[in-house]
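# Quick one: sequence and predicted model below, then my questions.
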Amino acid sequence: MTLAKRLLLGSAAAVVATTGAQAADLGLPVAPAVDYVQICSIGSFTGFILPGSDVCFDISGFARAQADFGVANTGSYYDYDDVDFSSEVELNFDARTMTEWGLLRGFIRLGESDEGEDYNLDVVKAFVQIGGFTAGLTDSFFDPVYTDYAMAGIGAPDGGTDDLTLFGYSYAVGNGVTLMASVEDNDGNGRFGGIAAVDPVAGNIYQGGAAVAVGTAFTTGAGTTINNIQDTENGLAFVAAIRVDQAWGSAKLAGAITEVDIDNSTLAALNAAMGSTVTDDTELGWAISASAEFNLPVGVDSEFGIFGIYTDGAVSYAGVGTGITAPGASAAWADLSLDAVVDTTTGNLQTTEAWALGAGVEFGLNAMTDLEIDGYYADVDHGDAIGAVGDYNVWAVRSSIAYRPVSGLELRAGVGYTDYDVNSALDPYFDSGFTGRFRVTRSF
């Protein structure tokens, strides 16, 4: 800096200081000091602090447009070519503060997808964390560390779950090892597979008010259809897990215990309509999973993931789930992803066994482009009561490629194939075939 500039700046500073002092002496108003928004960091989390607050806050989300292409190739009832346009939005609000009890965090996620009709933001996540304690609507502690890399919705389901409300605690043992335990609410979040009544003699599955496969719909005397007969009002699950995070990646072993119970009021309607004598029964449902994700020393941020899940009386923990729409004016349906079935001839409640395997790779071609490939297989066995009427297996492969030409913008295209093998006359009504998707996402 030249001497002239130094003298000029020094003179200006002196004038400003003198003017402020004179204004104060004369009783004139002086502009208050400006309190600016500040940048903050807590660990790897970076946010901002608003004036007058000590909370490190961040807002993120995305806006998305999507086109789905579906081509079903089994059965005339599902013989269609379909194209659907939809949009999706997500907003995340994350607030963190360090306290003497550890990190205090509050997180809210609002999101919704729509196909051009009503559009309302729903609460997707809402939880509080203090130290190792977590309470609220969030991911299940059972969830594997890997579920999928390619776009969900193209191909088969995976090992992931819907968000649910839980109270849980995580304890960091050290060296990247964490012990986890939680009590979770399975009601209304897709964790219940349901219970159906089965007449093995006629070969009928009674659910959704209809006898599917053969037979006709039935109702109670008041004309009310008989739906799922599972009691979900007190549906709690107890989950325990151990997780390891190292430089090579992550691994997790998790288990869950829940209850499979018949709803008494629906059971009475079932017996009245069927002339059966099914009694109240309760069984134990459980699930166990092992999963791992490995960092690959090739490409850019490449990873390989794998999971295995086995369930008994808790089929949705395996990630399977499908509905069958039987032909007819009433559009009767049955869901063969059941936690249990009731034999109307014997009254026995039999839990469903299911297992699933999944693996995938995400390969970073460069800093802007990556390729994802996933494979999935699951087998569902409903036991002797349902027999050949409803047992099935499903396998799928799917792939997608993502391109990010500029920061915050992603273009992604994917295709998947799903195949169901059903041991019954319902096989033509499973929606097997190819699906495709193109997606544009602006993240912030």
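Received it, and whenever you're ready, just let me know what you need.
# going forward, measure contacts and count neighbours with C-alpha atoms only.
Noted.
# that's a helix at Ala21, yeah?
Yes: assessed by DSSP: H, G, I helix; E, B strand; the rest coil, Ala21 belongs to a helix.
# End to end on stretch 129-139, go ahead and measure it.
Taking CA to CA, to the nearest Å, the first and last residues of stretch 129-139 lie 13 Å apart.
# Tell me the buried residues in that stretch?
129-131, 133-139 (16 or more other CA atoms under 10 Å).
# Just send those residues back as CSV, with secondary structure and distance to Gly61 too.
As requested, the buried residues of stretch 129-139 are exported to CSV (DSSP: H, G, I helix; E, B strand; the rest coil; distance: CA to CA, whole Å):
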residue, secondary structure, distance to Gly61
Gln129, strand, 21
Ile130, strand, 24
Gly131, coil, 25
Phe133, strand, 25
Thr134, strand, 22
Ala135, strand, 22
Gly136, strand, 20
Leu137, strand, 18
Thr138, strand, 17
Asp139, coil, 18
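# Using JSON lines, lay out these together with distance to Gly255.
Shown next, in JSON lines, are these (distance: CA to CA, whole Å):
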{"residue": "Gln129", "distance to Gly255": "22"}
{"residue": "Ile130", "distance to Gly255": "24"}
{"residue": "Gly131", "distance to Gly255": "23"}
{"residue": "Phe133", "distance to Gly255": "19"}
{"residue": "Thr134", "distance to Gly255": "18"}
{"residue": "Ala135", "distance to Gly255": "19"}
{"residue": "Gly136", "distance to Gly255": "20"}
{"residue": "Leu137", "distance to Gly255": "20"}
{"residue": "Thr138", "distance to Gly255": "18"}
{"residue": "Asp139", "distance to Gly255": "15"}
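# this is the comparison structure:
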Amino acid sequence: MKMVKGLFLGSAAALVAMSGAQAADLPLKAKAVEYVKVCSIYGAGFYYIPGTDTCIKLGGYLRADATLYGSSNYNAPAWNGAAGAKSRLANNTIMYMRQDINIDTRTATEYGVVRTYFDATFNWGSGGASGGSTGIASGSLGVYYAFIQFAGFTFGKAVSQFDTPWTGYPGNNTSFLIGGYDDVTGINQVSYTAQFGNGVSAAISLEDQSAYLQSGLYNTSSITTLGYSQGLLGTNSYAGTSIPDIVGQLRVDQAWGLFQLSAAAHQVRASYYNTALETSGHPSDTWGYAVQGAISLKNLPTGPGDSINFTATYANGASRYVIGGVTGNSFAIFGNSGTAYQSIAFASAADGVFAGTDVSNGTGITKSTAWGVRGAFNHNWNPYWSTSVFGSYSSLSYGSTGRALVCATAVGFGCNPDFNIAQVGTVTRWTPVKNLTLSAEVMYTYLDQSNTGALAIPANATIAKPAATYELKDQGVWSGNLRVQRVF
């Protein structure tokens, strides 16, 4: 019995061992592979993020620019600094490269689509705002857009509700076609947009004015001859922000084109009569405003894809809504003269001016008025070639009170800080293959300043100009740009 029992137990143990070995040799059950699926509901290029119901799209472009006879990257006219002085200190040819990356995510919810959008640029330039030795590999990083949209609300950095869908580009490549609002790099905001159907919408927004919407608020008591010739009307005395700009928009966007009305309220708030001493007091705060009408016409008889984009803008105490974007607040262009050492045209765009050293002699703020028109006609010759003709006209006035404050100490010339700027240009694009475009652009800018006579200006070592008498004369400058861009 003992032998039989031993054989039975031994056989059982062997069977258990064999079954265990066979089980160990069996393959484990693999997890299901989650393939990336196309998300067609939001258009081409969207895919579901594996394991989620969120769709994502990656895009961007790479751009190479060569600016000819401009003052900085992106074909800025030579209208100030060393370029405006036409001295050997200026870079007359500038190379500029940009890589743009954008990420768009969307998720359907019971409240509608939740969307996030991020757009960043890596820039390398041989001169101007993106040149220099700081930043990433002697370049710079820019965040154009970063916002969340949910249930009609927009939170973050996005195109202003005041602006048009084409922002500062009705048909141009250059970022310096003024005459209307331009915040192509986005502006921080909290906004709500209501959709009424059939392409009709309305929006209300609170927008940060500190980055792009404050030009100058000058205390003219500190004005100097050298400063005036550089477009400075004294000490810039804008205070910190207290209330964001309040913006409203009404838009009709349909197959025939677009019509839009926009309005903005803009607080004008000075620091102190003496910027280094709070006990000197300050002028009372005031409010400026801006209004804009815009129209875009499509389906033109000139050809498929042709369009006309046009805006008209008026501002009171809010000059950046007319002369804004990346444009500076001051202009100074030198030229030849038959009666003096050289000629010069200069101007300053400011929201307002005041004067005084303290509350005993200080004045209130006198606001400027500005208006501008800007537009373009865009024509497709065939699927590969297209041309745009664009232009603008801008005008800024300080009124009789403002002119008196600016010119209170002017002697020996006809002082008048009012000015106009006219621009006209054209760009032709060749698209040999889809999403690859080569373009050439040229633009003429004319500064019509209102000062007359001649002015003795002290030496300015920054732009290598000697102390001399300069004829006050209108000036014009040409600028040009060559571009290659690949969109993906």
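All right, it came through fine. In this text, all values refer to a predicted model and were calculated from it rather than measured experimentally.
# Provide the TM-score value for the superposition.
The TM-score (TM-score structural alignment, normalised by the length of structure 1) is 0.80; 395 aligned residues with a CA RMSD of 3.2 Å.
# Between the buried residues of stretch 129-139 of structure 1, which sits nearest Trp286 of structure 1?
Set against Trp286 of structure 1, the nearest of the buried residues of stretch 129-139 of structure 1 by CA to CA is Asp139 (18.2 Å).
# Now that closest one: closest residue in space that isn't a chain neighbour?
Excluding the flanking residues, the one nearest Asp139 of structure 1 by CA to CA, 6 or more residues apart in numbering is Asp163, at 5.0 Å.
# residues in contact with the counterpart of the one you found in structure 2?
Counting by TM-score structural alignment, Asp163 of structure 1 lines up with Gly186 in structure 2. By CA atoms under 8 Å, 6 or more residues apart in numbering, the contact list for Gly186 of structure 2 reads 144-145, 157-160.
# which of those residues does structure 1 keep?
Here is what carries over to structure 1 from these, by both residues aligned by TM-score structural alignment, their matches' CA atoms under 8 Å: 144-145, 157-160.
# As CSV, the residues you listed with distance to Thr193 of structure 2 would be great.
Converted to CSV, the kept ones among the contacts of Gly186 of structure 2 look like this (distance: CA to CA, whole Å):
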residue, distance to Thr193 of structure 2
Tyr144, 21
Tyr145, 18
Lys157, 15
Ala158, 13
Val159, 13
Ser160, 12
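# And the furthest pair within the residues you listed?
Spanning the widest gap among those are Tyr144 and Ser160, at 12.1 Å by CA to CA.
# Look up which helix or strand Gly376 of structure 1 falls in, please.
Heads up, residue 376 of structure 1 is Tyr, not Gly. strand 369-381 (DSSP states H and E).
# so that strand matches what in structure 2?
So strand 369-381 of structure 1 sits over residues 385-397 in structure 2, by TM-score structural alignment.
# Mean per-residue distance, the matching stretch versus structure 1.
Superposing on structure 1 and averaging over aligned pairs (mean CA distance after the TM-score superposition for structure 1), stretch 385-397 of structure 2 comes out at 0.7 Å.
# Residues touching the longest strand seen in structure 1, excluding its own?
The strand that spans the most residues within structure 1, counting by DSSP state E, is strand 81-99. Contacts with strand 81-99 of structure 1, where a contact means CA under 8 Å, 6+ apart, come from 42, 54-72, 103-116.
# chain center to it, what's the gap?
Here strand 81-99 of structure 1 is found 12 Å from its chain centre; the criterion is CA atoms, centre = their mean, to the nearest Å.
# ok, now stretch 396-414 of structure 1?
Distance of stretch 396-414 of structure 1 from the chain centroid (CA atoms, centre = their mean) equals 20 Å.
# Start and end of that stretch, how far apart?
Note: stretch 396-414 of structure 1 ends 13 Å apart using CA to CA.
# likewise stretch 184-192 of structure 1?
Counting by CA to CA, you get 12 Å between the two ends of stretch 184-192 of structure 1.
# Next, count neighbours for Thr275 of structure 2.
19 (other CA atoms under 10 Å).
# nearest residue to it other than its sequence neighbours?
Closest to Thr275 of structure 2 by CA to CA, 6+ apart is Ser237, at 6.8 Å.
# Now do the same contact list for the counterpart of the one you found in structure 1.
With TM-score structural alignment as the criterion, Ser237 of structure 2 lines up with Ile229 in structure 1. Ile229 of structure 1 sits next to 194-197, 262-263, 266-267 when contact means CA under 8 Å, 6+ apart.
# Now render the residues you listed as a markdown table, adding secondary structure, distance to Asp421 of structure 1 and neighbour count.
As requested, the contacts of Ile229 of structure 1 are exported to a markdown table (DSSP: H, G, I helix; E, B strand; the rest coil; distance: CA to CA, whole Å; neighbours: other CA atoms under 10 Å):
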| residue | secondary structure | distance to Asp421 of structure 1 | neighbour count |
| --- | --- | --- | --- |
| Gly194 | coil | 21 | 27 |
| Ile195 | strand | 21 | 30 |
| Ala196 | strand | 20 | 27 |
| Ala197 | strand | 22 | 28 |
| Ile262 | strand | 29 | 26 |
| Asp263 | coil | 31 | 18 |
| Thr266 | helix | 31 | 17 |
| Leu267 | helix | 31 | 21 |
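# Using JSON lines, please lay out those together with distance to Asp185 of structure 1.
Converted to JSON lines, the contacts of Ile229 of structure 1 look like this (distance: CA to CA, whole Å):
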{"residue": "Gly194", "distance to Asp185 of structure 1": "15"}
{"residue": "Ile195", "distance to Asp185 of structure 1": "18"}
{"residue": "Ala196", "distance to Asp185 of structure 1": "22"}
{"residue": "Ala197", "distance to Asp185 of structure 1": "25"}
{"residue": "Ile262", "distance to Asp185 of structure 1": "17"}
{"residue": "Asp263", "distance to Asp185 of structure 1": "17"}
{"residue": "Thr266", "distance to Asp185 of structure 1": "22"}
{"residue": "Leu267", "distance to Asp185 of structure 1": "23"}
